[in-house]
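**Student:** structure for the following, please:
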Amino acid sequence: MKNHHLTFCALSAVSMLALSSGAALADGEVNIYSYRQPELIQPLMDAFTKDTGIKTNVLFLDKGLVERISAEGANSPADVILTIDIARLMEAKDGGVTQALDDADINGQIPAQFRDPEGNWFGLTTRGRVIYASKERVSEDAITYEELADPKWKGRICMRDAQHSYNIGLFASMVAHHGAEYTETWLAGLKQNLVKKPDGNDRAQAKAIFSGECDLGLANTYYLGLMMTNEKEPEEKEWAGAVKVLFPNSGDRGTHVNISGMALAKNAPNKDNAVKLMEFLASDEAQTIYAEQVYEYPVGPNAKVSETVAGFGTIKADTLALADIAANRKTASELVDKVGLNDGPTQ
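**Tutor:** Here you go, the predicted model:
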């Protein structure tokens, strides 16, 4: 955290200097506040600087990004916000720390379903909320989310905290497609099919499948890529090797996806440079780099999927607008509590 503090102090110092002189913050710079780990976005920043000569300053925060920018007010040095998850992007918009951007280059690259109708945020890459299935014990190569409530899976499913934003996103999509009443019944069925109370993270679900504790686990696609390539903790390669990816609803509406995305900060002092960075991030070149770094799917029409991600299988993304899914998050969260999903199955 010390480095993050230093980075922020440096940015603040530059901001104070610029304000006192009445000049723009800095001609050849752009300041990024990021919820994404610096090492994941650094290759993008390097490519942008090489292309444009504009220097990037990244402040990494693991929480409190909206509160930080709000507290900084009109003097905030933030130009661009980078984050994961539709919930975080909506939080930024609703928190009043973004501004609308209507840019033909960006809109041409990013499908409407993956951007805010008012231009306050834009998706860059997607990750599917998929099923990790045991290669040994699950013969099925296709599944639907609806089937997860089928009694044939009783005692065979594991998942992380049901209130985690990744799961709430999926459950909100079920509300959007089927309504609250159906979703409540479905969640109750899913609860009865769990092998234990929801716990751990997405990687832990692969570990539980590897150890024989469960046969199916709800997880994001990119964790499989991270596990498959983890040289520091090679046991994760074994977990990954035990599972195959099932893309739910490939035969009909498609698999629920969430996004990583960007937004233009409300008081961006380097707005021109910020827009240049956002246009770059929306480009096929940048999305190909980004998607490879984070094992996600680029949204650009000609951006390439990495070999590792292509190896998971073909994803057909649900075309439901993420803004519509986000509108049902509160209902989804209330239903999780109503059915007691985090209590696990009742015997």
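
**Student:** CA atoms for contacts and neighbours, from now on please.
**Tutor:** OK.

**Student:** for this protein, what spans make up the strands?
**Tutor:** In the chain, the strands defined using DSSP state E lie at 29-34, 55-60, 80-84, 98-99, 122-134, 157-158, 216-220, 243-246, 257-265, 297-298.

**Student:** to Asp318, which of those lies closest?
**Tutor:** With respect to Asp318, and counting by CA to CA, the nearest of the strands of the chain is strand 257-265 at 6.9 Å.

**Student:** angle of that closest one against strand 122-134?
**Tutor:** 160 degrees (axes from the mean of the first three to the mean of the last three CA atoms, to 10 degrees).

**Student:** please give the structure of this sequence too, so both can be compared:
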Amino acid sequence: MARPPEGGDRDQICAVGAGVCEVALTNSYYYVRMATGEDAADRAITQKVKLGFPSLDGKGAHINISGGGVAANAPNKANALKLLEFFASADSQAHISKNNNEYPASPDVPAPPPVDAYATFTANPMSVAAFAARQPEAQSMMSAAGWR
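**Tutor:** Here you go, the predicted structure:
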């Protein structure tokens, strides 16, 4: 990268649009929000940059995941589980995706507009358990490389 990252995801997109750097890492929903929002300056920035999903050797792009759990000592486990089941339902996933410009967690729920325009990427199939087990190794490599 041309410089250490500064600010948040929108700032990274703006830096690429301003020519400060050629590549930035960002969550796709920020780009979609900027490209389809009411702010004309944000929309203009997204006309200068392209959202891409890098795929090393055709193995697919990394995707962030969201998850939920219930603590072992939770005082109201039954209702906590019901809440997680509610969030995982097709109706909730459709609502959350539509209102956050994110991809639904359920493969049975289609990506809503305008997210669907960017839904043709290939996701890396590595399980969360597999990359979680290697997180300390990855962190060590990033630290050795000076990543902050």
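
**Student:** kindly provide the TM-score of these chains.
**Tutor:** In this superposition the chains share a TM-score of 0.85, using TM-score structural alignment, normalised by the length of the second structure; 148 aligned residues with a CA RMSD of 2.1 Å.

**Student:** re earlier: output the strands of the first structure in CSV; the columns should cover mean neighbour count and distance to Ile69 of the first structure.
**Tutor:** Converted to CSV, those look like this (neighbours: other CA atoms under 10 Å; distance: least, CA to CA, whole Å):
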stretch, mean neighbour count, distance to Ile69 of the first structure
strand 29-34, 23, 9
strand 55-60, 20, 12
strand 80-84, 25, 10
strand 98-99, 22, 10
strand 122-134, 26, 19
strand 157-158, 29, 37
strand 216-220, 26, 29
strand 243-246, 24, 39
strand 257-265, 26, 8
strand 297-298, 28, 28
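
**Student:** how about the residue nearest the centre of the second structure: what's its closest non-neighbour residue?
**Tutor:** Note on the second structure: the residue nearest the mean C-alpha position is Asn27, at 4.1 Å, using CA atoms, centre = their mean. Spatial nearest neighbour of Asn27 of the second structure, chain neighbours left out: Asp9 (6.7 Å); criterion: CA to CA, 6 or more residues apart in numbering.

**Student:** that neighbour maps to what in the first structure?
**Tutor:** Under the alignment (TM-score structural alignment), Asp9 of the second structure pairs with Asp202 of the first structure.

**Student:** the residue nearest to the centre of the second structure matches what in the first structure?
**Tutor:** Match for Asn27 of the second structure (TM-score structural alignment): Asn220.

**Student:** wait, doesn't its match sit right on Asn167?
**Tutor:** No - in this structure Asn220 of the first structure lies outside contact range of Asn167 using CA atoms under 8 Å: 9.7 Å.

**Student:** helices of the second structure, start to end?
**Tutor:** Ranges of helices in the second structure, per DSSP state H, are 9-17, 28-36, 40-48, 77-88, 90-100, 128-133, 135-144.

**Student:** mind putting these in TSV, mean neighbour count included?
**Tutor:** Formatted as TSV, the helices of the second structure follow (neighbours: other CA atoms under 10 Å):
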stretch	mean neighbour count
helix 9-17	19
helix 28-36	19
helix 40-48	15
helix 77-88	14
helix 90-100	17
helix 128-133	10
helix 135-144	12
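
**Student:** which of those sits closest to Ala117 of the second structure?
**Tutor:** helix 28-36 (9.5 Å).

**Student:** tell me who's in contact with the aligned partner of Asp91 of the second structure in the first structure.
**Tutor:** With TM-score structural alignment as the matching criterion, the partner of Asp91 of the second structure in the first structure is Glu285. Taking CA atoms under 8 Å, 6 or more residues apart in numbering, we find Glu285 of the first structure in contact with Ala303.

**Student:** circling back: any chance of the strands of the first structure in CSV, plus distance to Phe48 of the first structure?
**Tutor:** Output for these, formatted as CSV (distance: least, CA to CA, whole Å):
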stretch, distance to Phe48 of the first structure
strand 29-34, 11
strand 55-60, 8
strand 80-84, 14
strand 98-99, 22
strand 122-134, 15
strand 157-158, 41
strand 216-220, 28
strand 243-246, 34
strand 257-265, 15
strand 297-298, 17
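
**Student:** under the alignment, what does Lys304 of the first structure map to in the second structure?
**Tutor:** Under the alignment (TM-score structural alignment), Lys304 of the first structure pairs with Pro110 in the second structure.

**Student:** contacting residues for its match?
**Tutor:** 94, 104, 116.
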